[in-house]
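[1] below: sequence and its predicted model.
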Amino acid sequence: MNLSALPDRYRLILCDLWGCVHDGWRIFPGVPETLAGWKSEGRTVLFVTNAPRSAAAIRGQLDRLGLDPALDDGIVTAGAAGLAAVQGRPVGFCGTPEDRRDLEAGGLIVADAGFSELACAGLAAGETVEDYASRLADWRAADVLVHCLNPDRIVHHQGQLMICAGALADAYEALGGRVIWYGKPYPAIYDHALALGGVTDRSTVLAIGDGLQTDMAGAGSYGIDAIFVSGGIHAGEQPRFPDGWRPIGIVPDLGTLAPART
C-alpha cells in the first residue's frame, strides 16, 4: 500500500502527538505537510493524546511549538476523560504543579490528606517510580483507588526519556492496588473521539501512533486500522503487535505520510 496516498475510505484520522508530531521541544520535520495534505483531501484529523491535561493546555503547547491550528479538527486527551470521572468530589493528586493547576482550572478538587481516590497525572521531573515506594505502600494500605490520567509509561522529551503516570500505576497494581485507566488503549477515549469526529463506521477510521501498548493495542482492540510510527518511543526495537492484528503499514516518521505531490 502506498501510504502517502491513503485510501479514501479513511475519513477520520486519530493521530498521536508525542513521538509522532513532536517531542515536547519541536515539531518533527514533514509533519505540517502531512497534516495539510490530509486536510486538503477532506479528512477529519483529531489529535488523540494520553496527556494528563486539558485540550486547551495541549493546544497552548502546540501553539508554542508553532503548529498551525488549522491543520487539525480538535484534541482528545486522557486527562479530560479522567477529570470527568472524578469531578465534583475531592481526590488526592500526583503530578507536576503545572498538571495540578491545569486540572484544578477544569474543576479538579484536590484533597491533600484523607482521600480514598487519587488522580495520578504523572511524576515530577527527575523522579522515578522507586521514589514513590513509601507513598505507594501508604495508598495500598488505605485501599486508595488510583485514577491513572496518562497510561503512557515513558515518553521522549527533548532527547531524554521521561517516566509517565502509567509506570506508577503499574507499580501500584503490582502491589494489589486498584487502578482505573484513562486514555489509549482503553475504549472510552476512542468513543469520545469518534463522537467528536461525527463517525460511527469504524472502517472509516485510521489511528496513527508510535506506542505499542497504547496506540497499537488500542486500535487493535477497538477494531480500527492503524499505522505504526517506528521511529518514536520504540525506535530500534522489533515491534510486537497484538495477537491476530497488524497495522496496515509501518513508517519511520509522520513526515513519510505526506501525500505525494502531483
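    That came through fine. Residues are numbered from 1 along each chain as shown.
[2] alpha carbons only for contacts and neighbour counts from here, please
    OK.
[3] would you map the helices across the chain?
    31-40, 55-65, 78-86, 97-105, 133-141, 165-174, 187-197, 217-222 (DSSP state H).
[4] now for the most centrally placed residue in the chain: which residues touch it?
    The centroid of the chain falls nearest to residue 50 when counting by Cα atoms, centre = their mean (2.2 Å). Residues in contact with residue 50, defined by Cα atoms under 8 Å, 6 or more residues apart in numbering, are 77-79, 149-152, 182-184.
[5] distance of it relative to residue 108?
    18 Å (Cα to Cα, to the nearest Å).
[6] please apply the same query to residue 73.
    26 Å.
[7] which of the two has more neighbours?
    Remark: of residue 73 and residue 108, residue 108 carries more neighbours, 23 against 16, as counted by other Cα atoms under 10 Å.
[8] next one for the comparison:
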Amino acid sequence: MTEIIQSLEDVGPGYRTLFCDLWGCLHDGVKAFPAAVAALEGFRERGGTVALVTNSPRPAGDVARQLDLLGAPRSCWDLIVSSGDAAQEAMQAGVFGRRVYHIGPERDLVFFNDAEGRPLDVTRVPLEEAEGIVCTGLFDDRTETAEDYRATILYGKTKGMKLLCANPDIVVDVGDQRIYCAGAIAKAYQEAGGRAFYFGKPHPPIYALARRKVTALLGEAPRDDEILCIGDGIATDILGAMGEGLDALFIAGGLAAEETGTQEFGVPDPERLAAWLSVERLEPKYTIGMLR
C-alpha cells in the first residue's frame, strides 16, 4: 500500500536523483508553488540532483524560460528533459516525413527550431500536402476539445499518415481551468484507427533521454533504486515510473485532487486514495497532498 507522507524529506534514504514533473507539481501554469520550490532546493542542498521531466512539447531551453516567468528559480533544478526534446529527435530523423501538418498553438512553433533557434529540416505544410502530422497541442486549448478535430483525424487516418504526439498528456489544469492537450487528439486518432506515436511520459523515449542527460551531468549513470519520480498524472508520471521499474511519489492534490479527497481536506483521504488507486490498478510507493 502507498505510504502517505507530509514532505519530501519523509521519503526513504538513498534517492540521489529526482525525475520531477512540472505542471501540478512545481506550478499550475500561472505561478510556481513556493513550497515545491523549497522542497526541490532542499533536495539539491542535501546533495541530490533534480531533473525536471515534463511532457511539454517545447524544447528544454524554452521550458526554462517559461519557468523563469512563472517564478520557479533555477536554484531548484539541475536540468530539464522535455517530451519536445525526445519528439524532435524522431522528427529530425524523418520518421514522419519532411513535410508535416502541424496541429498546435502558435506558441509551440519553437518545436520546429533547434536549440540555437535555427529551423529544423522539416517544412510545415497544409494537411493535403503533408506526409505526416505533428501534434503539439490544440490550436485553441481554452475552447476546443479533440472532437473539434474529427475531420482532420479522419483525413489523416484515411491517408495513412503517422501522427507524432509531442505531449501525451490528455488534460492539465491551468489555474482553475482544465484544458485538453495533444494526448487527447492522439488518443482520438488511435481510436479512429490511425497510428499515433508518443515521446513523453509514460513512454520509454523520454526516460531514456533523462537517463542520458543525468549521466552526462554526473559522469555516471544513476541506479534505478537511486531515482524517485514525482508527478500528479497517474496515467503518465506514475504509470511511466512503474514501467521503468522506478519508485514514485504521487502528488494527490493535482489532477486527482477531487478523487483522492485532497481538494476537500488538503491532504489525501486514505480510504478514498486507496479506492481510487485500486481502480487505476497502480500503486506508487509514496503519496503526498502537494509537493513540499
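    Looks like it arrived, so ask away. Here the structure is a predicted model, which means the values were calculated and not measured.
[9] rewinding a little: let me know which of the helices of structure 1 is the nearest to residue 125 of structure 1.
    Closest to residue 125 of structure 1 of the helices of structure 1, according to Cα to Cα: helix 97-105, at 10.6 Å.
[10] and the angle from that closest one to helix 55-65?
    140 degrees (axes from the mean of the first three to the mean of the last three Cα atoms, to 10 degrees).
[11] what does helix 97-105 of structure 1 rub up against?
    52-54, 57, 79, 83, 93, 110, 121.
[12] strands along structure 1, start to end?
    For structure 1, applying DSSP state E gives strands covering 12-15, 44-49, 75-77, 90-94, 109-110, 117-120, 145-148, 154-157, 160-163, 178-181, 205-209, 225-229, 249-251.
[13] so where in structure 2 does the longest one end up aligned?
    The counterpart of strand 44-49 of structure 1 in structure 2, counting by TM-score structural alignment, spans residues 49-54.
[14] distance between that stretch and the chain's centre?
    The chain centre lies 11 Å from the centre of stretch 49-54 of structure 2; the measure is Cα atoms, centre = their mean, to the nearest Å.
[15] likewise for stretch 209-219 of structure 2?
    18 Å.
[16] list the buried residues for that stretch?
    Neighbour-count burial for stretch 209-219 of structure 2, with 16 or more other Cα atoms under 10 Å as criterion, is recorded at 209-211, 213-214.
[17] could I get the strands of structure 1 in a markdown table, plus columns for distance to residue 65 of structure 1 and mean neighbour count?
    Shown next, in a markdown table, are these (distance: least, Cα to Cα, whole Å; neighbours: other Cα atoms under 10 Å):
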| stretch | distance to residue 65 of structure 1 | mean neighbour count |
| --- | --- | --- |
| strand 12-15 | 17 | 25 |
| strand 44-49 | 15 | 24 |
| strand 75-77 | 16 | 24 |
| strand 90-94 | 26 | 21 |
| strand 109-110 | 30 | 19 |
| strand 117-120 | 26 | 26 |
| strand 145-148 | 27 | 25 |
| strand 154-157 | 13 | 17 |
| strand 160-163 | 18 | 16 |
| strand 178-181 | 29 | 18 |
| strand 205-209 | 19 | 24 |
| strand 225-229 | 21 | 24 |
| strand 249-251 | 23 | 15 |
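[18] out of those strands, flag the one nearest residue 3 of structure 1.
    strand 249-251 (7.3 Å).
[19] that closest one corresponds to what range in structure 2?
    Mapping strand 249-251 of structure 1 onto structure 2 (TM-score structural alignment) gives residues 286-288.
[20] what's the average distance of that stretch to structure 1?
    Compared with structure 1 after the fit, stretch 286-288 of structure 2 shows a mean deviation of 0.8 Å (mean Cα distance after the TM-score superposition for structure 1).
[21] next one: that stretch to chain centre, how far?
    The chain centroid and the centroid of stretch 286-288 of structure 2 are separated by 19 Å, computed with Cα atoms, centre = their mean.
[22] for stretch 52-70 of structure 1, same thing?
    For stretch 52-70 of structure 1, the distance to the chain centre is 14 Å (Cα atoms, centre = their mean).
[23] mind checking the end-to-end distance for it?
    Using Cα to Cα, the two ends of stretch 52-70 of structure 1 sit 23 Å apart.
[24] list of residues touching that stretch?
    For stretch 52-70 of structure 1, the surrounding residues in contact (Cα under 8 Å, 6+ apart) are 25-27, 32, 51, 75-80, 99, 102-103, 106, 121-122, 149-150.
[25] buried residues in that stretch, which are they?
    52-55, 57-58, 62, 67.
[26] with stretch 271-284 of structure 2 instead?
    273-274, 277, 283-284.
[27] same thing with stretch 126-146 of structure 2?
    If you call a residue buried by 16+ other Cα under 10 Å, then stretch 126-146 of structure 2 has these buried ones: 127, 130-139, 141, 145-146.
[28] quick one: contacts for residue 49 of structure 1?
    By Cα under 8 Å, 6+ apart, the neighbours of residue 49 of structure 1 are 16-18, 75-78, 183-184.
[29] with residue 9 of structure 2 instead?
    residue 43.
[30] apply 10 Å and report the result again.
    39, 42-43, 292 (Cα atoms under 10 Å, 6 or more residues apart in numbering).
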